[in-house]
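S.K.: After the sequence you'll find the predicted model.
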Amino acid sequence: MPGSTVEKRDYYEVLGVARDADAQVIKSAYRKLAHQYHPDKNHGAKDAEDKFKEASEAYAVLSDPEKRAKYDRFGHQNGGGFEDFGFAGGASINDIFGDIFGEMFGGGARRGRARTRGSDLRYHHELSFEEAAFGATARITIPRSKLCETCRGSGAKPGTGPRTCPTCHGQGEIRLTQGFFSIARTCHHCGGSGQVVVDKCPTCAGQGSTRDRATFEVKIPPGVDTGTAVKIEGGGEAPPVPNGSPGDLYVVIQVRDHPIFSREGTEVLCEMPISFAQAALGGQIDVPTLDGPDTLKIPSGTQTGKVFRMKARGIPSLGGGGRGDQHVRVVVETPTHLTKEQKELLERFAALSGEETHPRARSFWEKVGDLLREKTKA
C-alpha cells in the first residue's frame, strides 16, 4: 500500500533478552542467533539473511553503551535503524563484530591469514611412584614433521618460489557482499597465505615439511602426578610457513600404581600390619617410606585402624614448598595356624582377662544392656 511502512521490531525483542540484560547476556544471545542465521549456513535463504541482518543491527546498537542509552531513550526515531546510530550502509561486519566472528568463524579480515604456528603434540609417558615423587629425566622419541631441508619450508622447487594467489591476489582472503554486510572469508585456493606453489619441491611434494623422528630429554620435576603435563617449547609440528614457529610438545604424565603406597595430593598413605602382641604391648616397628625403612613408635593398647603420621615423609610439593606427610594405618593381624602351646597360652590369657583388659567390649555390652532395659520398660 503506498506510503505504508514496516514497523521495526524492538532490539531487545530481536535478541530475546530483557531490557536490563548485561553486556555478556546480549553478546551470548547475538552469537546464538548469528550462528543460526549466518548466510554461509543458509545459502539463498532470504528469511535467514533478513533475520541475520536484524540480529546484527540490534547487537551493534545494544553492545555500545552510548548507542544503547540513546536507543533506550528515543527508540526507533525517523525510521531509525543503523543510520540513526552512526552506521552507514556497506559497513564491514569484521569491523563491527570482530570479537564475535573471530571466535565463531576463525577470524575475519584481521585474522584471515593462514596460521603461522605448527600444531602442538601430546605424548603420554609413564613413571614409577618414586620417579613421580622425586623427579626424573626421561628420554623420549616421537614422530613429527620438520621443515623440508630442500626448499626450507617454501614447498617450491629449488630455483623457483611461490606465486601470488590468482584468486585472492595475495590478500589471503575473499570478501563476499551479503546485502548490508561485507564478509571476509579465508581464501580456499591458498589457505590464507596469499601465495600458491606451482613448481613443487620434489622432496616434500610442495608440503614444505617432511616426517621425522625427534628425541628429547625431558626433565620431570618432583611432585608430578597423573595428568601433569610438562611443556617442551618448539617440540611440536613444523610451522606451515617458512617464517613461522613450531608447535609445542606436551608430555603428559601417567604414574604407575605402587604395591604399598598410595597418595592424596602430597600425602602418602600406607597400611602396616602389626601383631596382636605389638598392639597390646606397644614398641617400635619398622615402616617403609619413600626414603627407605624407618621406625615408628606404637603405644601399648593400639587398636586396629589407628593412623599415625610421619612428618615430611610424603611427596614434595610441585614447584617447591616442602613435603607432605606419610600416614600409616596399622592393622592388627589375628594369629592363625596356632600350635597347641600357643592355644593354651591364649586360653589362659582369655581366662585371666576381665573388663579392664577389654574396655571397648565392656562399653559395648553396657550399651546393649541399656537398650534391652529401655525395651522392657516400653
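M.R.: Done, it's in. Because the structure is a prediction, the values reported are computed rather than measured.
S.K.: For the rest of this, base every contact and every neighbour count on C-alpha atoms.
M.R.: OK.
S.K.: just checking, residue 164 touches residue 195?
M.R.: Yes - counting by Cα atoms under 8 Å, residue 195 is a contact partner of residue 164 at 4.5 Å.
S.K.: Which of these two has more residues huddled nearby?
M.R.: Between residue 164 and residue 195, counting by other Cα atoms under 10 Å, residue 195 is the more crowded of the two (21 against 17).
S.K.: Now list whatever residues contact both of residue 164 and residue 195.
M.R.: residue 170 (Cα atoms under 8 Å, 6 or more residues apart in numbering).
S.K.: Now do the SS call for the residue positioned nearest the centre of the chain.
M.R.: For the chain, the residue sitting closest to the mean C-alpha position, by Cα atoms, centre = their mean, is residue 227 at 10.0 Å. Here residue 227 is recorded as coil under DSSP: H, G, I helix; E, B strand; the rest coil.
S.K.: How about residue 131?
M.R.: Recorded secondary structure, residue 131: helix (three-state DSSP).
S.K.: Let me see the contact set for the closest residue to it other than its chain neighbours.
M.R.: Excluding the flanking residues, the one nearest residue 131 by Cα to Cα, 6 or more residues apart in numbering is residue 222, at 7.7 Å. Residue 222 makes contact with 131, 132, 133, 134, 135, 136, 316, 317, 318, 319 under the criterion Cα under 8 Å, 6+ apart.
S.K.: and the comparison structure, right after this:
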Amino acid sequence: MRADWAQKDFYAVLGVAKDATNDQIKKAYRKLARENHPDSNPGDTAKHDRFKAVAEAYDVVGDPDKRAKYDELRRLHASGGFPGGFGGGGFGGRPGAGGQTFDLDDLLRQGGGAGGAGGIGDMFGDLFGGGFGRGRARPRATKGPDVETTATIGFTDALDGVTISLRLTADAPCGTCDGSGGKPGTKPHVCPECDGAGTIVNGVGGAFSMSQTCPSCGGRQLVYDEACPTCHGSGRAASSRTIQARIPAGVKDGQRIRLRGKGGSGEHGGPAGDLFVTVKVSPHRLFGRKDDHLTLDVPVGFDELALGAEIRIPTLGGSPVTLKIPAGTPNGRTFRVRGKGAERADGTRGDLLATVEVQVPAVLNAEVRAALEALRSAQAGASTPLRANLFETAG
C-alpha cells in the first residue's frame, strides 16, 4: 500500500525545491494547509484531498530523519538501484529488465537483496513510523510509564542515607500476550487504520495538523483477530514487585527523588520508566533541621542567663559538647556549634544551632521563693523601670 511513496514527489506537492531549508518547507506547508484546510473550505472535496496530500508530504520532508531516508529511497528509484529495474518500469507489478515482474511491497518484505542483509524493508522500514511495507510492520519500542510512590524514613536515616524496600504496583506488558494485545495463537495483521505506522495525522484547525497514536492499534502497529482475554487488547496489566531503593544522605522532608529505570517496564524492548519517591522524614524527639543545620532547644534557668554558665548539650550520634553562656545572655539566643549538623553532598557537615529557652518552674520551694522575692525587692528600686518604654509617647 505504501509502495507509491517511492514515486511521490513530496517536494513538488509542497511547491519547494529538493534542497529547500526546513524553514522554507515549513512556510510552504503552513500556506498550503491554510488555503486548503477543510474548516475553511466546507464541501470542497478537491481541497480536502489537497490538504491531506500536503499534510502527508510535510510529515515526511518536514522531519529531518524521515527526509533523509525519503531522499535515499527516491535516489534508488530514479537510478534503477532496485532489482528488476525499479526505476525503469519494474515497479509495482510491472515488467522490469529481462521481462521480470516485481512488486515493491514484496521486495520490502523480503530479506537480503538490494537492501543488504536486512533487506530494503530494513533500510526504510521506519521512514513513516515503522509502517513501510505491509509485512515489515514492527512495533516501535516504547518507554515504560513513570511510577510515583511515598516512603517514610527515620530522622537519622535521612541524615546518613539508607536503603529501603519498596513494594510497587505498576502497568507492565501483559504476561498472557507479552504486550501484543492479541489472544495467544491468533494471527496478527497490519493495522488498517494507520497502515502499520502506529500514528495517524489529523487536522486540528487553522494551518496545522498533528500526529496522534492510532486509536485502533494503540500505537502497536498490529491488530489481532481476537483480543487477549487478560488485558482485553490493551497489552498492559498490573504487576507488583519489590525493589531496593537507595535514599541518599541529607534528604529533606518532602523531597522528591528520581530513580532512573526503576519505573514501569517498557514495551517491545523499550527502556523502563523512572521511579519518583517522595520522602517523608519522621520527626526526632530532640533535634530539628534547618537546611544543612540541626536545631536544638536547650532549657536553661534565669540565673544561668543572668550570671553566665557552662552547660552540656547532646549532639546527634556524637559525644556531648560544652556550651558557654555569657552573663547577661538574653532568652532565645541561638549558639552555633560548628560541624555537628547534617552531612552535605561534598562530605562536609552543617552546624548545630542551639537556642536557649528559660524554663519557669511550676512549683517553688520556700528557699527559692524567698530568693526570688528578695530579687524582686532589689529590682523595685531600679532607676529605670523594666517596662518604662511601653508608655513612652511616640514623637
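M.R.: Yep, that arrived. All of these numbers come straight from a predicted model, not from anything done at the bench.
S.K.: And the TM-score between these chains?
M.R.: Once superposed, the chains reach a TM-score of 0.61 (TM-score structural alignment, normalised by the length of the first structure), with 283 aligned residues with a Cα RMSD of 4.2 Å.
S.K.: related to what we said a few turns ago, which position in the second structure aligns with the residue nearest to residue 131 of the first structure?
M.R.: Under the alignment (TM-score structural alignment), residue 222 of the first structure pairs with residue 249 of the second structure.
S.K.: Is that match in a helix, a strand, or coil?
M.R.: Secondary structure assignment for residue 249 of the second structure (three-state DSSP): coil.
S.K.: That one and residue 161 of the second structure, how far apart?
M.R.: Distance of residue 249 of the second structure to residue 161 of the second structure, computed by Cα to Cα, to the nearest Å: 4 Å.
S.K.: Give the aligned equivalent of residue 181 of the second structure in the first structure.
M.R.: Using TM-score structural alignment, the partner of residue 181 of the second structure in the first structure is residue 155.
S.K.: if I look at that match, how far off is residue 343 of the first structure?
M.R.: To residue 343 of the first structure, residue 155 of the first structure is 87 Å away according to Cα to Cα.
S.K.: More neighbours: which of those two?
M.R.: residue 155 (30 against 12).
S.K.: quick one: contacts for the more buried one?
M.R.: With Cα under 8 Å, 6+ apart, residue 155 of the first structure has these contacts: 148, 162, 197, 200, 201, 204, 205, 206, 207, 208, 209.
S.K.: Narrow those residues to those in strands?
M.R.: Those of the contacts of residue 155 of the first structure mapping onto strands are residue 209, per DSSP state E.
S.K.: JSON lines for the contacts of residue 155 of the first structure, including distance to residue 53 of the first structure and neighbour count?
M.R.: Listed next are the contacts of residue 155 of the first structure as JSON lines, based on distance: Cα to Cα, whole Å; neighbours: other Cα atoms under 10 Å:
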{"residue": "148", "distance to residue 53 of the first structure": "46", "neighbour count": "22"}
{"residue": "162", "distance to residue 53 of the first structure": "39", "neighbour count": "16"}
{"residue": "197", "distance to residue 53 of the first structure": "38", "neighbour count": "19"}
{"residue": "200", "distance to residue 53 of the first structure": "44", "neighbour count": "21"}
{"residue": "201", "distance to residue 53 of the first structure": "46", "neighbour count": "24"}
{"residue": "204", "distance to residue 53 of the first structure": "45", "neighbour count": "21"}
{"residue": "205", "distance to residue 53 of the first structure": "44", "neighbour count": "15"}
{"residue": "206", "distance to residue 53 of the first structure": "42", "neighbour count": "20"}
{"residue": "207", "distance to residue 53 of the first structure": "40", "neighbour count": "20"}
{"residue": "208", "distance to residue 53 of the first structure": "41", "neighbour count": "26"}
{"residue": "209", "distance to residue 53 of the first structure": "43", "neighbour count": "27"}
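S.K.: Helix, strand or coil: sort out the counterpart of residue 211 of the first structure in the second structure for me.
M.R.: Correspondence of residue 211 of the first structure to the second structure, assessed by TM-score structural alignment: residue 238. Per three-state DSSP, the secondary structure class of residue 238 of the second structure is strand.
S.K.: isn't residue 238 of the second structure right up against residue 168?
M.R.: No - the criterion here is Cα under 8 Å, and residue 238 of the second structure misses it with residue 168 at 10.1 Å.
S.K.: Give the residue from these two that has the larger number of neighbours.
M.R.: residue 168 (17 against 13).
S.K.: To which secondary structure element is that one assigned?
M.R.: For residue 168 of the second structure, the host element (DSSP states H and E) is strand 162-173.
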